[in-house]
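Chemist: fold the following.
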Amino acid sequence: MSIESGLKKTVLVTGANGLLGQKLIGFLRNDENVELIGTGKGASRLPESWEGSYSWMELDITDRDQVMAVFSVTKPDSVIHTAAMTQVDDCEKDREGCRILNVEAVRYLIEACEKYDTHLIHLSTDFIFDGEDGPYTEEALPNPVNYYGVTKMEAENLLFASKIRWAIVRTVLVYGIAQDMSRSNIILWVKKSLEEGKTIKVVNDQWRTPTLAEDLAEGCILIMKKGATGIFNISGADFLTPYDMAIQSAEYFRLDKNLITMSDSTLFTQPAKRPPRTGFIIDKAKKELGYSPKSFLAGIGILAKQLKLADS
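Modeler: Here you go, the predicted structure:
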């Protein structure tokens, strides 16, 4: 069923306190064709001014009984599944916790979606690839180089083997700011460091197509509204290194670029290996969904406006 048919649709968002979850709730909460349910572990941390425009249910997606109970009450038409363990080094160090959240929870959601004929929109990642020949199309073969990527690939395989209606949204290096969140991003890190006069080292041997959180949310909503199925690359269009991103950030905020030193990834010791060259070709999403992401520079501008609003 497509939401464009004019029928009201019940949409459930997992991980609604997270960055993408908050953007989804923000966009969908005033859509008169959507009955919106946000879920997460614990209470809602969404803006108080949004109260009344969505329902909230506590949900630990690693608890099968809770998943089935929430579905039995809500019977959602669509689930946008954003909850996951995404800190790559944490996944490497806590493999059991990572597997439970990134694989087993997806198994429970698939079971519930099959029972209630729910369309599942599942978030995945460029880290399912080894980064040897990016940017990638939807047809590229996965070959993860870290445990996070392994679990996200296994979750995709569960969907491939299932009988439900599913869409996989693969994305890259999501950045943005949201309510009550401490996690930084490369733009905020560069801005803060340079404002404090610190010299920073930024790698120039990894390539990504960084994704504004608002763009990713809009891509997920396009899929939900069309009832689309299959794999979609939803990312930014600019193919950049972190060094490129840092320079653009410094230029936008008119900060001293001379404080940014070019480096390479061999000089950094991290528990999880990173794929060198990922990024996505997004022609399919543009053609089939009408997806149109902002440039990275425009994304910096959006974050800058949000920072001003937060400070006012």
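Chemist: use CA for all of it now, contacts and neighbours both
Modeler: OK.
Chemist: now do the strands in the stretch 101-250 of the chain.
Modeler: With strands called from DSSP state E, counting those that start in this stretch, the stretch 101-250 of the chain shows them at 119-125, 166-171, 174-175, 200-203, 211-212, 230-233.
Chemist: and the contacts of the last one?
Modeler: With C-alpha atoms under 8 Å, 6 or more residues apart in numbering as the test, strand 230-233 has contacts from 137-138, 166-171, 280-282, 284-285.
Chemist: hmm, 7 Å instead?
Modeler: 138, 166-171, 280-282, 284-285 (C-alpha atoms under 7 Å, 6 or more residues apart in numbering).
Chemist: coming back round to it: now the strands of the stretch 101-250 of the chain in TSV, with distance to Asp90 and mean neighbour count?
Modeler: Converted to TSV, these look like this (distance: least, C-alpha to C-alpha, whole Å; neighbours: other C-alpha atoms under 10 Å):
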stretch	distance to Asp90	mean neighbour count
strand 119-125	16	25
strand 166-171	19	24
strand 174-175	17	20
strand 200-203	21	18
strand 211-212	22	26
strand 230-233	25	22
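Chemist: quick one more, to check against the first:
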Amino acid sequence: MLKILVTGSNGLLGQKITERFLAKRDFVLVATSRGGNRFPVKDGYIYLPMDITDEAEVRQVIGSIKPDVVINTAAMANPDACESDRLGCDLVNIHAVQYLADSCKELDIHLVHLSTDFVFDGENGPYDENAAPGPLSYYGKSKLAGEQALEKSGCKWTIIRTILVYGVTGNLSRSNVVLWVKSSLEKQIPIRVVDDQWRMPTLAEDLAEACILAAMKRAFGLYHVSGNEMMSVLELARMVANFWKLDTSLISPVASASLEQPAKRPARTGFVLDKAVKILSYRPRSFVDGLAIVDGKLNC
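Modeler: Okay, the predicted model is just below:
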């Protein structure tokens, strides 16, 4: 049976991969993250602490486990934090990818790596896999550099770019746009939401399934994986409010420039999903169906 090692297993995507494993158990799972295991179920899989920014630790853990596939979900993903802490950003998004790639090459392991729509400038979305990158932010530049390091490493690789991942699970260290909108409106807190950025939001369960499909198929190359509906972030917020019957009058549209965020965001990204649908058999759910899944998780 295929042995898969997941990095960043305490994050949203990492926890969704663990959930999927516990439901189907069609591979052997080794979950790794920095510090202790935050997933509520501790049995049925192996958990090991691993700091991907420590090259010696990466080599030791991967060398001892010898997985067939590594799925790297770990990243420094806050664009503004990456802008202010460029050395820390480089360490996680570039150097750690190189450490993983070197270990995987040495042991003939396939590496599935997560990247982002922020490698694009947002002028001509939606993008297919042949579109030329042009990142606007340091975060986007670091993720593109990580992709390039992996492509040049000589190991067997898959890169999965994704967009605006949302979902819920226990003990998350950071929120996401759906949970932020829902929580704010439930507390009657007015929120300002950009009306000049368009995305294709991605359900974490769908992204987890795409990662596993890529791992099981050892699918070489670059894949775009996201939801299949383009919407403005403002429209997204209003859909969240309507789904949970919350007050949409608390949502105020604003221009991106008025927020004065340190990192510049692309205006319109979105992906052409044809390659992932054809080769990975990827089947994203609608945004409303995704919200229903989130609602079910919150109420269970």
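Chemist: TM-score for these two?
Modeler: The TM-score (TM-score structural alignment, normalised by the length of structure 2) is 0.97; 300 aligned residues with a C-alpha RMSD of 1.2 Å.
Chemist: that older thread, save the contacts of strand 230-233 of structure 1 as JSON lines, and put in distance to Asp31 of structure 1 too.
Modeler: Putting these into JSON lines (distance: C-alpha to C-alpha, whole Å) gives the following:
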{"residue": "Glu138", "distance to Asp31 of structure 1": "30"}
{"residue": "Trp166", "distance to Asp31 of structure 1": "22"}
{"residue": "Ala167", "distance to Asp31 of structure 1": "21"}
{"residue": "Ile168", "distance to Asp31 of structure 1": "23"}
{"residue": "Val169", "distance to Asp31 of structure 1": "22"}
{"residue": "Arg170", "distance to Asp31 of structure 1": "25"}
{"residue": "Thr171", "distance to Asp31 of structure 1": "25"}
{"residue": "Phe280", "distance to Asp31 of structure 1": "30"}
{"residue": "Ile281", "distance to Asp31 of structure 1": "30"}
{"residue": "Ile282", "distance to Asp31 of structure 1": "26"}
{"residue": "Lys284", "distance to Asp31 of structure 1": "26"}
{"residue": "Ala285", "distance to Asp31 of structure 1": "22"}
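Chemist: which of these sits closest to Lys273 of structure 1?
Modeler: The shortest approach to Lys273 of structure 1 among these belongs to Thr171, at 18.3 Å (C-alpha to C-alpha).
Chemist: quick one, which of the strands of the stretch 101-250 of structure 1 gets closest to Leu28 of structure 1.
Modeler: Nearest of the strands of the stretch 101-250 of structure 1 to Leu28 of structure 1, taken as C-alpha to C-alpha: strand 119-125 at 15.1 Å.
Chemist: run the chain-centre distance for that closest one.
Modeler: 10 Å (C-alpha atoms, centre = their mean, to the nearest Å).
Chemist: in structure 2, point out the residues matching that strand.
Modeler: Aligned by TM-score structural alignment, strand 119-125 of structure 1 corresponds to residues 110-116 of structure 2.
Chemist: same question, stretch 70-89 of structure 1
Modeler: So stretch 70-89 of structure 1 sits over residues 61-80 in structure 2, by TM-score structural alignment.
Chemist: please apply the same query to stretch 143-159 of structure 1.
Modeler: Stretch 143-159 of structure 1 maps onto residues 134-150 of structure 2, going by TM-score structural alignment.
Chemist: tell me how far the matching stretch is from the chain's mean position?
Modeler: On C-alpha atoms, centre = their mean, the centre of stretch 134-150 of structure 2 falls 15 Å from the chain's centre.
Chemist: got a list of contacts for that stretch?
Modeler: Outside stretch 134-150 of structure 2, the residues that touch it by C-alpha under 7 Å, 6+ apart are 79, 82-83, 90, 93-94, 97-98, 101, 115, 118-121, 263-266.
Chemist: re earlier: the match of strand 119-125 of structure 1: average distance to aligned residues in structure 1?
Modeler: When structure 1 is superposed, stretch 110-116 of structure 2 averages 0.3 Å from its matched positions, counting by mean C-alpha distance after the TM-score superposition for structure 1.
Chemist: re earlier: output the strands of the stretch 101-250 of structure 1 in TSV; the columns should cover distance to Val34 of structure 1.
Modeler: As requested, those are arranged in TSV below (distance: least, C-alpha to C-alpha, whole Å):
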stretch	distance to Val34 of structure 1
strand 119-125	14
strand 166-171	19
strand 174-175	25
strand 200-203	43
strand 211-212	23
strand 230-233	22
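Chemist: thanks again, I'm all set now.
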